[in-house]
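# sequence and predicted model, in that order:
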Amino acid sequence: MDDLNRRNEPDGEGDADGRDGQAGAGGRDGQAGAGGEVAGLVLAAGGGRRLGGRPKALLTHRGRPLVEHAVAVLRAAGCTRVHVVVGARAADVRRLARLEGCVLVDNPRWEEGMGSSLRAGLDSLAGTGARAVLVSLVDQPGIGSEAATRVRAAFRDETSLVSAAYEGVRGHPVLFGSAHWAGVAASAAGDRGARAYLRAHQDAVTLVECGDVARAYDIDTEADLGHLE
């Protein structure tokens, strides 16, 4: 459960509004207004291999696609700009999920793992004016707005590096100041996400305990589906 490529769990809440806004691989469009200080980024491209090929973004939670929940959490934490990286069955995600106001970022290399989605998401934020990004994973419905808000509140400037912690163990969401984006992208590979970068810079990471407001689990297998509501 450590780092940006494991998953955590909070008690989520809220529904995302809208649909549309989309961007090609590395592209960006569909969102009005300034990027804001802290943008939100949902990594939602996975194909759900251990779930019989059901994309996690489209699993049903509280009557709606799980990706809507992930977006709602970031918005409730104050992220007015939210980018969502899609890959597996991207056309279905656009069609079935209400993601208005979000920027949808296509990751044609999603099968390579989370690292490729993280790189695509960070690239899509270039030029938006965002000073930091709050990164979450689509398959962690146990992590709600309270945890996301705590992590976002620890943002100070472009050098900020902040991670939620669960009983002292690093988890999600993770906030990267823009000064870290190039380094994170360069080290993200396979399914490791930002793990290597966070370990290399562990002395600079601010840990924010969230174990009292969130549960750190992820939806990986059929047995995990019981966490969905």
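Sure, I can see it.
# for the rest of this, base every contact and every neighbour count on C-alpha atoms.
OK.
# show me the helices in this structure, by range?
Using DSSP state H, the helices of the chain run over residues 66-76, 90-96, 114-124, 145-153, 181-187, 195-200.
# quick one, the lengthiest strand in the chain and helix 114-124 angle?
With DSSP state E applied, the strand covering the greatest number of residues in the chain is identified as strand 169-177. Using axes from the mean of the first three to the mean of the last three C-alpha atoms, to 10 degrees, the direction of strand 169-177 lies 30 degrees away from that of helix 114-124.
# what's near enough to touch Gly47?
Gly47 sits next to 53-56, 87-89, 111 when contact means C-alpha atoms under 8 Å, 6 or more residues apart in numbering.
# try 10 Å
53-58, 86-90, 110-111, 113 (C-alpha atoms under 10 Å, 6 or more residues apart in numbering).
# another structure for you, compare them:
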Amino acid sequence: MAHRGESAGAGGTKGAGRPEGRVAGLLLAAGGGRRLGGRPKALLDHRGRPLVEHAARVLRDGGCGPVHIVLGAAAEAVRERADLAAYGVSVNPDWARGMGSSLRVGLAALAGSGADAVVVSLVDQPGIGAAAVARVVAACTGRDALAAAAYGGERGHPVLFGAERWAEIAADAEGDRGARSYLRRHTGALTLVECGDVAEPYDIDTPDDLRRLE
């Protein structure tokens, strides 16, 4: 396990270095897919099912529990078409204001979960699987933990926030920046967990990106 401000090696295993307690999963899936012609990303087809199902299952299989999903655009259609019975679900009425508002909704929903930390992932990154999530979960050292997946040394998703940090992160989350400002201010406390050998951090943002979905 890396020290704070350093990178963890690629060989981390599920649960290694993790104290007693739970690491929740938070899936941000509210986006309206503006650059995809208004197709909500949660409903994009992936392996014959809505993408949101795949992304939630990745968090669960990576060792997160409970897993909570924040919906926004076409929320009712997502609920009707996707099997989300195993997960908590919130709807962000202000989803169009950006990722920050969805992060606030999700952290508020998990506030009473008893989790020591939360792993936050994005619905439009299907190249990130359970192996990467498990490595980030393993970086949880307590309720003040701060860790993120890295790809060639560059910070990416998923990101882990210890529960003691949630209030400040929520207060800081605005627009599409999410927790980026918070992470920049706390670089010295951040553990980077290299995941480039087990995941690809591409986004599904444009029609050309849809070819990456199976």
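Nice, thanks for sending it over. Computed from a prediction, not measured in an experiment: that's the story for all the values here.
# any idea what the TM-score comes out to?
The TM-score (TM-score structural alignment, normalised by the length of the second structure) is 0.89; 194 aligned residues with a C-alpha RMSD of 0.7 Å.
# I'd like the helices of the first structure as CSV, with distance to Gly211 of the first structure appended.
Shown next, in CSV, are these (distance: least, C-alpha to C-alpha, whole Å):
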stretch, distance to Gly211 of the first structure
helix 66-76, 16
helix 90-96, 31
helix 114-124, 24
helix 145-153, 8
helix 181-187, 25
helix 195-200, 20
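# roughly how far does the residue most central in space within the second structure sit from Asp208 of the second structure?
For the second structure, the residue sitting closest to the mean C-alpha position, by C-alpha atoms, centre = their mean, is Ser121 at 1.2 Å. With distances defined as C-alpha to C-alpha, to the nearest Å, the gap from Ser121 of the second structure to Asp208 of the second structure amounts to 22 Å.
# equivalent analysis for Ala115 of the second structure, please.
In this structure, Ala115 of the second structure lies at 38 Å from Asp208 of the second structure, with C-alpha to C-alpha as the measure.
# which one of these two is surrounded by more residues?
Neighbours were tallied for Ala115 of the second structure and for Asp208 using other C-alpha atoms under 10 Å; the higher tally belongs to Ala115 (19 against 9).
# got a list of what that one touches?
Neighbouring residues of Ala115 of the second structure by C-alpha under 10 Å, 6+ apart: 21-25, 64-66, 143, 162-163.
# what's the match for it in the first structure?
Under the alignment (TM-score structural alignment), Ala115 of the second structure pairs with Ala130 in the first structure.
# again, but for Ala130 of the second structure
Taking TM-score structural alignment, Ala130 of the second structure has Ser145 as its aligned residue in the first structure.
# touching, its match and Leu134? I think so.
No: under the criterion of C-alpha atoms under 10 Å, Ser145 of the first structure makes no contact with Leu134, lying 11.9 Å away.
# between these two, which contacts overlap?
Counting by C-alpha under 10 Å, 6+ apart, the shared contacts of Ser145 of the first structure and Leu134 are 74, 77, 151.
# can you give me the neighbour number for the last one?
The one in question is Val151 of the first structure. For Val151 of the first structure, the count of nearby residues is 26 (other C-alpha under 10 Å).
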